[in-house]
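A.B. asks: Let me see the structure of the following:
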Amino acid sequence: MPDLNFAWWNLQNFFDTDDDSISNDFSFTPENGWTDEVFQIKKANLATGMNLLWPNEGIDLLAVCEIEKDALLEDLLEEAGMNHLEVVLDESGTSDLRGIDVAMAFNPNKLTVVSKTSHLVHLRYRTRDIFEVVFRINATGEEFVVIAAHWPSRSRGQYESEPLRIAVAEHIAYLVEDHVKVQPGEYEDLRTAVDLASVQAKWESKVIVVGDFNDEPFDRSLIKHLRASRDLDKVKGGTNDIDKFEETSKYRQQDVFLYNISTRLMNKSPLGNTGTYFLSGLRDGTTFTNRYQMLDQLVVSRGLLSGNGLEADLDSFDIIDDPILATASGRPRPFRYKSENPNFQPNGFSDHLPLKIKLSY
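C.D. replies: Below you'll find the predicted structure:
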């Protein structure tokens, strides 16, 4: 069965050395130690890491965050020798205060971009972009959606900043619902025509939500607001089927539950050290019982679990904790470029570990 090799990675501050006058990226300039030499080492190290994502097979679909612009992703792919991938150019750039963005690349031999949209959630400041891309599989003509996002951080405190992540989760839930439900007027027309099949087909639309959510799978933003569940039956089981027409108001109210594939790895290690990020505490004094945190996650709609057409291969989902990218205990090897040691050399990759999954069709 043919498949698509998908990967996600937070690249940890992949900036160029130029000072962008409208963004707070001044930490990443030569005056602050982010020299061209450091940048080239960072790029080379990330390229090494990229080739560990799907070794011997190759990436077909890639989403990343903490990257300054699409041109840097093009440079990184060239450095990694991945000339088979093409960047999904986002002309809108980023509105993030720090100037970091979300980006995607795809294999045009297997996929075609149907549409692309950047979304912003207007809080006190505009959030990092939510990048939504509709792809078509060249071999079958089937379409699917990828929504990639980098949710607001916990740096000001996990609970103080939680409302910001809840707002983004609600917005993404709205985007997902728009893909899996027909509009109210259309629903009434289909009910008049007794065309339940069209409603059911929409309900099975294939949507992937992926990103650095800065919350874990059991946090409120994921469970209550994105409706991302660890209960597979709740998403694909009969209780979540559409098997008859309801009043339009009831159809509009129907919850759209998603399956959080990342929950499958929560008990991967008997030592409890499974996660894509390692953090013992925050600047506000908050400490964590579980220092290994599953902040990077992959969530799918029921259409990707049905076995019809494109399907998420759940057993293939994994954190890429290759010993080059991670320590023996599973901690990411962050990129470090400053030290009081005069003989210090920049080293490391990213403070997040990547995710991967096969999508079969």
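A.B. asks: From now on I want contacts and neighbour counts done on CA atoms only, so please keep to that.
C.D. replies: OK.
A.B. asks: count of residues packed around the nearest residue to Leu111 once chain neighbours are set aside?
C.D. replies: Once flanking residues are discounted, Leu111 sits nearest to Ile137: 4.8 Å by C-alpha to C-alpha, 6 or more residues apart in numbering. Ile137 has 18 neighbouring residues, counting by other C-alpha atoms under 10 Å.
A.B. asks: ditto for the one 4 residues further on
C.D. replies: Each residue near Gly141 was counted by other C-alpha under 10 Å, and the total is 11.
A.B. asks: From Leu89, how far out is it?
C.D. replies: As judged by C-alpha to C-alpha, to the nearest Å, Gly141 and Leu89 stand 22 Å apart.
A.B. asks: quick one, strands of the stretch 251-361 of the chain?
C.D. replies: 258-260, 277-278, 292-293, 296-300, 311-319, 355-360 (DSSP state E, counting those that start in this stretch).
A.B. asks: for the second one, packing partners?
C.D. replies: Yep, that's strand 277-278 we're talking about. strand 292-293 (3 or more C-alpha pairs under 8 Å, 6 or more residues apart in numbering; DSSP states H and E).
A.B. asks: So what touches the strand it packs on?
C.D. replies: Glu216, Gly272, Asn273, Thr274, Gly275, Thr276, Tyr277, Phe278, Leu279, Arg331 (C-alpha atoms under 8 Å, 6 or more residues apart in numbering).
A.B. asks: Let's compare: structure for the following, please.
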Amino acid sequence: MKIKQLIAVFVVIFAINSVIAQDKKYKVHTVAFYNLENLFDTKDDPNVFDEEYTPAQGWTSDKYQQKLKNLERVLSEIAVNEKQANSPTIIGVCEIENRGVLEDLIKTPKLLAKDYGIVHYDSPDARGIDVGFLYQKKHFTPTSSANIPLIITNFDGSGKRVYTRDQLLVTGYLDGEEMHFIVNHWPSRSGGEKRSSPYREAAGALNRKIMDSLLKINPNAKIITMGDLNDGSYNKSVKKEIGAKLKKTELKEPGDIFNPFEQMAKDGNASLFYRDSGDIFDQIMVSQQFVLEDFSTYQYWKAGIYNKPYMIQQTGQYKGYPLRNSPSEPGFSDHFPVYIYLVKEYK
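C.D. replies: Below you'll find the predicted structure:
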């Protein structure tokens, strides 16, 4: 066959494939995670260390309301584009003081219109900060939830328990399809990364235990784990304890976990800046059942970090960093939110 004829054949084949692809329609849902950085109300709770965020320290009702407006803008806009007009269907959050602040948040006008529900438990964290789960009621129906404690002891040898955030497990149906979500906020690097690493390794082991318990009930369980891990995708807590994989092609068994944010970190992206270097501590990982590319069910499509200019410090020493929050100045967060798309073909 002559070269011109061969090219003509390829052009026809490409055109046919393009038409077929255009005929396919997909439902898209966004799953997001956002560290809300000290979303505290103005009340002094005597049971936790929240004094920094009280009127006595300059944290007023006006500043609290501005903080809510800032978060409302971000959460309503995450991953919204020409192909996806809806704000996230599922949102995992951390660094919230209590259920009340989440109720205030979802009552802001842009989020109220989306009719979000809340799953929340109080955690034993010394500062009183918790994780939480928001969902659009018209798309997701929770059937069960549990807060699973992370039991760890102080690395100083005292044997005293370190009170940190629970891991939140929510099971439910996304448009009729059962899924499990785990929301995390792992122990910080206080005391140094190396010294505090066993805490996060224990958190990773607990995460893996939760997933394995779900897989024991249903080997084909669809699981998404997300959160501020205070570790990168390359750390032992994620790579060894969870066993997260860099590439989708590495997933061979239903219990295998894909971490799209590992490649993003390798490419130089960041969800926060820690000691003057960028990293991705905020991650969303999916089980093997989300990467089968059988689009008759919801499948992982792609991931992103939401970092619009209005969320970024534009001047000074911290130029390029997230525009963070403080008692004197209500900002956004010291983290950028992360998200993934789930897609499903429909006729």
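A.B. asks: TM-score of the superposed pair?
C.D. replies: The TM-score (TM-score structural alignment, normalised by the length of the second structure) is 0.82; 300 aligned residues with a C-alpha RMSD of 1.8 Å.
A.B. asks: on that earlier part again, map the residue nearest to Leu111 of the first structure across to the second structure for me.
C.D. replies: Using TM-score structural alignment, the equivalent of Ile137 of the first structure in the second structure is Leu174.
A.B. asks: likewise Leu120 of the first structure?
C.D. replies: Leu120 of the first structure maps onto Pro149 in the second structure, by TM-score structural alignment.
A.B. asks: which residues touch that match?
C.D. replies: Arg165, Asp166, Gln167.
A.B. asks: hmm, try it at 6 Å
C.D. replies: Asp166 (C-alpha atoms under 6 Å, 6 or more residues apart in numbering).
A.B. asks: mind checking how far it is from Ile217 of the second structure?
C.D. replies: Pro149 of the second structure is 21 Å from Ile217 of the second structure, where distance means C-alpha to C-alpha.
A.B. asks: now swap in Gly227 of the second structure and tell me
C.D. replies: With C-alpha to C-alpha as the criterion, Gly227 of the second structure and Ile217 of the second structure are 24 Å apart.
A.B. asks: State the number of residues packed around Val209 of the first structure.
C.D. replies: Count around Val209 of the first structure with other C-alpha under 10 Å applied: 23.
A.B. asks: tell me which element it falls in.
C.D. replies: strand 207-212 (DSSP states H and E).
A.B. asks: So which of the strands of the stretch 251-361 of the first structure is nearest Ser23 of the first structure?
C.D. replies: strand 296-300 (24.8 Å; C-alpha to C-alpha).
A.B. asks: chain center to the closest one, what's the gap?
C.D. replies: 6 Å (C-alpha atoms, centre = their mean, to the nearest Å).
A.B. asks: what's that strand in contact with?
C.D. replies: Against strand 296-300 of the first structure from outside (C-alpha under 6 Å, 6+ apart): Val207, Ile208, Val209, Val210, Gly211, Asp212, Leu258, Tyr259, Asn260, Ile261, Ser262.
A.B. asks: residue in the first structure matching Ile340 of the second structure?
C.D. replies: Per TM-score structural alignment, Ile340 of the second structure is aligned with Ile357.
A.B. asks: In the second structure, what residue spans correspond to helices?
C.D. replies: Using DSSP state H, the helices of the second structure run over residues 3-23, 61-77, 99-106, 109-112, 193-217, 236, 260-266.
A.B. asks: In the first structure, what stretch matches the shortest one?
C.D. replies: Going back to what we said before, that points to helix 236 of the second structure. So helix 236 of the second structure sits over residues 220 in the first structure, by TM-score structural alignment.
A.B. asks: same thing with the first one?
C.D. replies: Under the alignment (TM-score structural alignment), helix 3-23 of the second structure falls on nothing in the first structure.
A.B. asks: just checking, what packs against that helix?
C.D. replies: Contact partners of helix 3-23 of the second structure among helices and strands, from 3 or more C-alpha pairs under 6 Å, 6 or more residues apart in numbering; DSSP states H and E: none.
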